[in-house]
Structures are given as C-alpha cells and as structure tokens.
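Peer 1: Got a predicted structure plus its sequence, pasted below:
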Amino acid sequence: MQYVCDECGHTATKWLGNCPNCGSWHTFKEFKVERKPASEKEHKGKVEGLEESPPPQKLEDIASHAKDRFMSHIQELDRVLGGGFVSGSFVLIGGDPGIGKSTLTLQIGKANPELRILYCAGEESAGQIRQRAKRLGVDSANFYVYTDTNIDNVLKEARKMNPDLLIVDSIQTVYRTELTSMAGSIQQVKECAALLQQLAKKQDITTLVIGHVTKEGSIAGPRVLEHMVDTVLQFEGDSNYNYRMLRSLKNRFGPAQEVGVFEMKESGLVDVLNPSQLFLSDYDSSVSGNAVICSIEGSRSLLVEVQALTTPSNYGTPQRTANGFDHRRLSLLLAVLEKRGGYQFSGQDVYLNIAGGLKVNDPAADLGVICALVSSLLDKSISSNIAFLGEVGLGGEIRAVNKVDQRLGEIQKLGFEKALIPCASAPERRYDLQLMEASNMMEAIKKPFSKS
C-alpha cells in the first residue's frame, strides 16, 4: 500500500498528516500499488504508435508547423486560450457540475464546422449527446461521437481518425485495463492523462480533457494532472446567475489569468463582449453602500459594482460576510478603517457583495470597497458617475496600481465623469475625466461624498 497527496501527488509509505512536499494538511489518501506486467507480458501494456520517440534534433533543425494555431471561432474561448488552440496542445477544463463544460466543448463543433472533432463521451450515451447537440444547434458533418471509455480504444480511434481536436469527457471516466483500480482513481487518472499527453505530442493531435472538481472547487485528482497539461481552464460562476467566467489558471502559449465571459441561455453559452456594461446594468448610485470599481481580469478591464451593508449587531461577535471578495481582505480593510480612520465597525454586522456573481481578487478594488463600507455606515450615498481604483495599505496610504491608462480608458468608455485614483498612479495621457487624486485613506473617503 502507498499513500498519495491529493494536492501534489507526493507518495509515502505511511500516512502523514502534513505533506512534506507542498505543506498541505490531511491530504494523504491510501491506495493499492499497481504491479507492472511481467517482462514476458510487457507488450500487452504498451500502446501501439506511442512507444517510439524521434531522435534528438538541433533546435534550428526542428520544422515549425505551417498552421501553429487554429481558431474555435468562439471569441471568448479563443481570447482565454491566447488566440485559439495550439496544434498538439493538451488542455484541461474544469468547473462545477452543470456550469457548462460539456456545452462549451459541443459548441466548438457549431462555431467551426470545418474542424474534424472526435468527442469521446464517458458520461452520456450517443443518443443523449445527439439530443443536446440538436438543442444547441450543432449540425457538423465533421463531428464524431465515440462512447468507449477504454483508453486504449480511445487512443486507437484517435490515431486512425487523426482529428483536429480530441475531446475527452471526462478524464475521471476513462480507464486502462492493465490497472486493477477503478476509473477515476489517482493511478488511473495519472496513467490515462500521461497516454493522452503522449498522443497530443507525438501524433500532433490537439486534446481537450474535461475534469471534475472537488467540493472546494479545485480540479479533482492528483495535482500532477495540472502540471502535465499545457493549459488549465477553470469555469467560475454562481448557479443563481446566468453569467459564467472562463479563466486560464495556466497557459504555456498565452497569458495566464485571462478571462472570458459567457451568458448561459437556452441555446447554450453566448459570448459577452462588453461585460462591464452587463455587470453595471442594475447599478443605482442613489443607494448608500454602492460603489463602482475597475478591476483587471487577465488583459481586460472590468467595471463592477460593489455593494456594502452595515447593520447593528445583535450578537456578541459581529458577522463578516463577503460574496465574491476575499473574506480575509475584508477583515483587513475593516481593521484599517477602525485604526487609521476612526470608523467603528466593531458593533456592526458587515456584508459585502460583488454584483453579478464575479469574484474579484485585484488589490485595486480596495479603495472602492472602503468607500462603500463608509457610505453604508454613514448612510450617505456616493456621488454618481465616479469610479474607484487604488490599493489600501496597512498605514492607510493609497498605493499605486498597474495598468492605470487601460483602466481609465474603460471608465471613460462606460460614460463615467470622475475617477478617484492614487496620487502615485499618474496616467500617461489625458482623459475626458475629472481625476481626483488621494494619497491616504482619509483624504480619499471625503471626495466621493462631495457634490462638486
């Protein structure tokens, strides 16, 4: 028996509370060691066509592909991939159940009917896929469905057909008969992923694999799976909203943390090309506690509404609730407001919400968040047509943020008239905006409540 860390794949001969490799706690799981076939039976464990590798080549002698990339013709997906699929790449896409992973992969056949696609389904029958494809309007003559979950058969069909794109839905359902463990186990996932990686690199077949997620939201299986692939895409979104965010957590061929925005409709996922306008569609500046921040997600600027609500606490310990914003960051900002600004939140329940179901991790959201909190505490609305960007330090100082010109360009495009920015973040060019600069928290908080 061996014990394997769920986070990083580190193995040990006994159970450990703390992983010595990644430092995670209580992540070691027990599994039975699979024995390799005996030498006289080794040929049974090999996959035809994947045993041999080309000899070493000089870098200057390696021929580049005439067609290094091909487009899915789904704008937001191509944006997140860095300009389309790279030929021979290995892509992993994860997300909560029902968020739209299978829907998006099926829609590739609709958006680009010229692509030769082999869809290997382990969770649905061919008839079920046909029904869903009909609802989504997928009617491509080059879209093939294969429902076998034996990885050897999948590889054999892929090599015979040589598709432009191989889709495996999902990696937890395929298995190899040489291993006695169940499909979805750590060793099955690692073995099947390694074979699919070899197929992508040696046969130059672009492979897209769908992965399940754990209850914490991370991709299920050993962490080594994410290291093996070229690109990791993560679907984010609240089931109560129709909006979906596709984020690249890792990308060897493009920018990481790039974000694509979709809207889920009856006809499938639809590109949202102007997400800022979508997230601000219900913004009401006359209500206290509402503010607009400019966040950078990947390479794009997004204007998002922050909603704060403070009420007197009826319990000994005040509640602190954040939706779409880091809970620990909220506690830090409240501590700075109390220590440096003298605003008393110790007897207040505090609720913070990022409207639209978006998750914001950009430090530039700090300034808008503290102004929204003070606005709710004082029950005074923030003056209209103003957007915020700036990081708040522990000393109450307003620190500079990156990509100021890009942020201000988005603020101006959406019709805002004012922007509250740090003094250290001077833009390189002029804008049709009233720029209000602040160097510290107390100076910044006074300005949005002024009617001038």
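Peer 2: That came through fine.
Peer 1: C-alpha from now on. contacts and neighbour counts both.
Peer 2: Noted.
Peer 1: For the longest strand anywhere in the chain, name the packing helices and strands.
Peer 2: Secondary structure of the chain read by DSSP state E shows that its longest strand is strand 300-312. Under the contact criterion of 3 or more CA pairs under 8 Å, 6 or more residues apart in numbering; DSSP states H and E, strand 300-312 touches helix 275-279, strand 290-297, strand 348-354, helix 366-378, helix 404-413.
Peer 1: And the next helix or strand past it?
Peer 2: Sequence-wise, the next helix or strand downstream of strand 300-312 (DSSP states H and E) is strand 320-323.
Peer 1: what is the orientation angle of whatever helix or strand comes next after that following strand with strand 348-354?
Peer 2: Per DSSP H and E, the first helix or strand lying C-terminal to strand 320-323 is helix 327-341. Using axes from the mean of the first three to the mean of the last three CA atoms, to 10 degrees, the inter-axis angle of helix 327-341 relative to strand 348-354 is 120 degrees.
Peer 1: Please list the residues outside helix 327-341 that contact it.
Peer 2: Applying CA atoms under 8 Å, 6 or more residues apart in numbering, the contact partners of helix 327-341 are 320-322, 343-345, 366, 370, 392, 394-396, 441-442.
Peer 1: Considering the residues you listed, which possesses the most neighbours?
Peer 2: Among the contacts of helix 327-341, Val392 has the most neighbours (other CA atoms under 10 Å), with 26 neighbours.
Peer 1: and the comparison structure, right after this:
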Amino acid sequence: MRVKTGYCCQECGHQSARWMGRCPGCGAWNSMVEEILPAGGTSGAKKSSQLQEPLQLTEIPLFKEERISTGMKELDRVLGGGIVPGSLILLGGEPGIGKSTLLLQVAFFIGERQKDVLYISGEESMQQVRLRAQRLNALSPKVLILAENDVDRVERCIKELKPSLVIIDSVQTIFKENLSSSPGSVGQVRECSAQLMRLAKGTGVAVFLVGHVTKDGSIAGPKVLEHMVDAVLYFEGDRRQAFRLLRGVKNRYGSTNEIGIFDMCGTGLQEVANPSALFMQHWQVQVPGSVIVPTIEGSRPLLVEVQALVCSSGFGVPRRMAAGVDYNRVALIIAVLEKRLGFRLGKCDIYINAVGGVKIDEPAVDLGIAIAITSSFHDVAVSQQLAVVGEIGLTGEVRPVAAVDKRLVEAGKMGFRKTIIPKANLPQVYNGETEAIGVKTVAEAVEIVFKGLRGDNNEGR
C-alpha cells in the first residue's frame, strides 16, 4: 500500500498537494519539501498512545557510558573517546578526500575484535568494496558488505544481524520507496536520516553516515540533518597534499575543540604522531617572508609556517590574496602596518599562504603574518630559531592569546630558542627550552626581530 505524500513549506508550514516553486503562504522560493502524510491527512509525527510522566532531573538513572574504540587514537580523540553505542554520526568531506577509506579501516579494526560490522554501500558494488579493502589490508570475515539503497530493507537487515556498527556510504544515495522524489533530495535525506536515527536509538547500534558536500563546503541536504545527528565530523585537506584533518563541529558526547591528523599513503590513512614536524618538513632554508607561528588546533599545539610575498603591483589596483588564513584579518594587518609603522604597501601586491594547505582561523596568527609581510617587504629574513605569536588590535597593540604555555612547549620541542609573545602573557608562561620575549605593540616586535628596522625609512620603496 502506497503511503500518501504531500508538500510542506519549510519556512511557514503551509501544506499543498503538489509542489510549487513559490509558497503561497509566505512567498518563499523553493521551500516546498515532500513529506509523508499519516492516515489522517496532515503531516507530522504520530502521536504516542502512552503519556510519559515527567521525571525530576535528579531521579533520572545514570548508566555507564561505554565506548567502542576505532583503533585510531586521532579519531577517538575527535569523537571524545570512541564511538558511543546508539549514536548517529555524520562524516562529511570532498570527493576523494578519504571518507570511505577511513571508515573501512575502522570497520576492519572493530571486526578484528570479533564484533560484526555492517557496511552499506550505496555507490559501489560489493566487488569494488572488496578490492579497496584488499588494497588497504583490511579484509575481515566480521565485516559484512551489503549493496542496497532502500532504507526499509537496510533497517530489516540491521534488525536481523544486530551488528555493533553500521556504516552507510552515502546518505544521499539512500531512498524511501514511499516518497516519489529522487534520492539525495531534501525530503529523501530528511526522512531516511530520521528513520535511521530512530533505529540507532531503539536498537543501540552505532551508525556512521557518509555525507557529500556542496560547492561551498557544507554537507549537502537539509540543515536539519546536522541537527538530527549526535556528531558531525568534517574531513578536510587538499587532495594534492598527503595529510588530512578531521574536525568535529558538533559532538553531544565530547568536545568540539579536537582535531585528528592523518597521513594518506598507499596502504590507507596513517595517524600523525608529530603534526608540527609534518607541517615543517620542508622548512630548512632561511628566506625572507617566512615565519613560524605556534597555533592551537583543538587542545593540541601545532607549528605552522606562514609565508608572505610582497612585490610591486603592475596594475592600478594592488592584488591581495590569502590562502589558509582569513582574508579580512590580513587586510586589517596591512592597514595597521601602513598606519602605525609607516610601511607604504598601497602600491604592492601581497600574497599570504599557510604552508601545507592547513587552515588557521585563530587571531593569534596576526603577529606572525605582520612579521612575514615586513620580512618580505624589506627583503630581510627572520631568524630560524624564532617563532612569533600574538593578536593585533587596530591601534597596533599586541593582545594576549590563550594557551601560551602549550605553544612555548611545542616551540621548544622543535628547536626554537626564542618566541615572541604578548607581554600580557609573560606572567603565565612555561619556563622551558625556549625564551619568551614579551612585546606590547607591533612596532616593538618589528624592532626586536629586525633590530632597528623602521618603515619611515622606505621612501623609495
């Protein structure tokens, strides 16, 4: 028996028997989404026959939270210690970034611990999955493969097998037969995800959903998909680079401040024990425009090389580009250097790059960018034993940053003997292998790094 469906506006809730480009209720465009209608003829969830009594918060029983280890410390770190049974986890990333590779390695590790894992392949045949598993040395009899797209059949299979983990690759290929819309549409993704969420909570089976991303980098489908799941993970990185970053943007069972770092090799993804060495492996020659910045990703410190290139502009309007750092903050730093230090950058093209394809979104990198621009502008190299960290204000002051002790420890480990930090952070610094030099302003930092260099002396530049 075919279930009756209708269309509902996601903005105002107006219902219609057919799809319309513009909602007659609120006038929003492309807001009508297909939904399943119950027997009563109105959309919405079925009412429960039993009334649940509210409980006092202190009377709710607590259960010990058991977690399933994935075999990868980096992934366990992002998840908050492992996979929680009954959780629904969404993993997104660009095509070819390594999502399926990561989850197939996780399936192999859990399968080797004599726990069944069900891998639902909606995009590849079972033979293709077998070939990939063989290449990764991830063959296990406990990993069960099913090539299926119907969510109802997937649910029946999960209830029969009762695995410890289910991997669905991908959620955009799963469909519900009762809906007439094509797989990957808003209605299909929402209904299938809601059904899988109820299944995970009801059976205690952990479910991984692989999600495609749109052109702007967000996960394809309705935004309610991210609200529905327990954790949202993004797999980031440049496909032309070997390393990958796994970042948690939502986690009901742990912190969202953690990241995992992996290295893509011929046998799959390998964990990176020393990420600072990975990002600095080609930093050997002392050249103008290169500065090392201790940054914080989650709870771990990383040393990242920031490069700047300043050259005369061949056009009337100078070109400014930033890769791996915030363009708006770069523009702010350039304005501060022009106003407070007298650097004539108005006729210069300026290019900023965080080496290795890493993305830095914290303001503590400001002072490093300013020193890199100054170094390239004057064609004077920064000492190889110096690291720089600090946030810059519009008046040219250097503001304090968080976790300075961790940054200094990491800089000392990697052989840096001096680190310029905000002067306000000096009382709480770690007394380790690197010397902490406190500065109050950008001009003071430039004075220390370049020993008396002033922007006012560059009239002919």
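Peer 2: Sure, I can see it. Bear in mind the structure is a predicted one, so any value in this text is a computation, not a measurement.
Peer 1: Stretch 385-395 of the second structure: how far from the chain's middle?
Peer 2: Offset of stretch 385-395 of the second structure from its chain centre (CA atoms, centre = their mean, to the nearest Å): 25 Å.
Peer 1: Same question for stretch 383-394 of the first structure.
Peer 2: Offset of stretch 383-394 of the first structure from its chain centre (CA atoms, centre = their mean): 25 Å.
Peer 1: Next, the buried residues of that stretch.
Peer 2: With burial defined by 16 or more other CA atoms under 10 Å, the residues of stretch 383-394 of the first structure counted as buried are 383-393.
Peer 1: Need the contacts of helix 327-341 of the first structure in a markdown table (columns: distance to Phe262 of the first structure).
Peer 2: Below are the contacts of helix 327-341 of the first structure laid out as a markdown table (distance: CA to CA, whole Å):
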| residue | distance to Phe262 of the first structure |
| --- | --- |
| Arg320 | 30 |
| Thr321 | 27 |
| Ala322 | 23 |
| Tyr343 | 39 |
| Gln344 | 40 |
| Phe345 | 37 |
| Asp366 | 26 |
| Ile370 | 29 |
| Val392 | 31 |
| Leu394 | 36 |
| Gly395 | 39 |
| Gly396 | 37 |
| Met441 | 36 |
| Met442 | 39 |
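Peer 1: which among those gets closest to Gly45 of the first structure?
Peer 2: Ala322 (51.2 Å; CA to CA).
Peer 1: The closest one and Tyr351 touch, don't they?
Peer 2: Yes. Using CA atoms under 8 Å, Ala322 of the first structure is in contact with Tyr351, at 5.9 Å.
Peer 1: Please tell me which residues of the second structure stretch 358-374 of the first structure aligns onto.
Peer 2: The alignment of stretch 358-374 of the first structure onto the second structure (TM-score structural alignment) spans residues 358-374.
Peer 1: contact partners of the matching stretch?
Peer 2: Here stretch 358-374 of the second structure makes contact (CA under 8 Å, 6+ apart) with 237, 288-295, 306-310, 323-326, 329-330, 333-334, 337, 350, 352, 354, 388-392, 398, 401, 442, 446.
Peer 1: Give the buried residues for that stretch.
Peer 2: Within stretch 358-374 of the second structure, the residues scored as buried using 16+ other CA under 10 Å are 358-360, 363-374.
Peer 1: Report how far apart the opening and closing residues of that stretch are.
Peer 2: Stretch 358-374 of the second structure stretches 22 Å from its first residue to its last (CA to CA, to the nearest Å).
Peer 1: check contacts around Glu263 of the first structure.
Peer 2: 242-244, 269-272.
Peer 1: same question, Ile448 of the second structure
Peer 2: Shown in contact with Ile448 of the second structure (CA under 8 Å, 6+ apart): no residues.
Peer 1: Would you confirm that it belongs to a strand?
Peer 2: No. Using DSSP: H, G, I helix; E, B strand; the rest coil, the assignment for Ile448 of the second structure is helix, not a strand.
Peer 1: which helix in the first structure runs the most residues?
Peer 2: In the first structure, taking DSSP state H as the definition, the longest helix is helix 186-202.
Peer 1: Summarise which helices and strands that helix is packed against.
Peer 2: If you count contacts as 3+ CA pairs under 8 Å, 6+ apart, helix 186-202 of the first structure packs onto helix 151-161, strand 206-211, helix 224-228.
Peer 1: Ok, which of those comes nearest Gly82 of the first structure?
Peer 2: Short answer: strand 206-211, nearest of these by CA to CA, at 15.0 Å.
Peer 1: Return the mean post-superposition distance for that closest one against the second structure.
Peer 2: Here strand 206-211 of the first structure, set against the second structure after superposition, deviates by a mean of 0.6 Å using mean CA distance after the TM-score superposition for the first structure.
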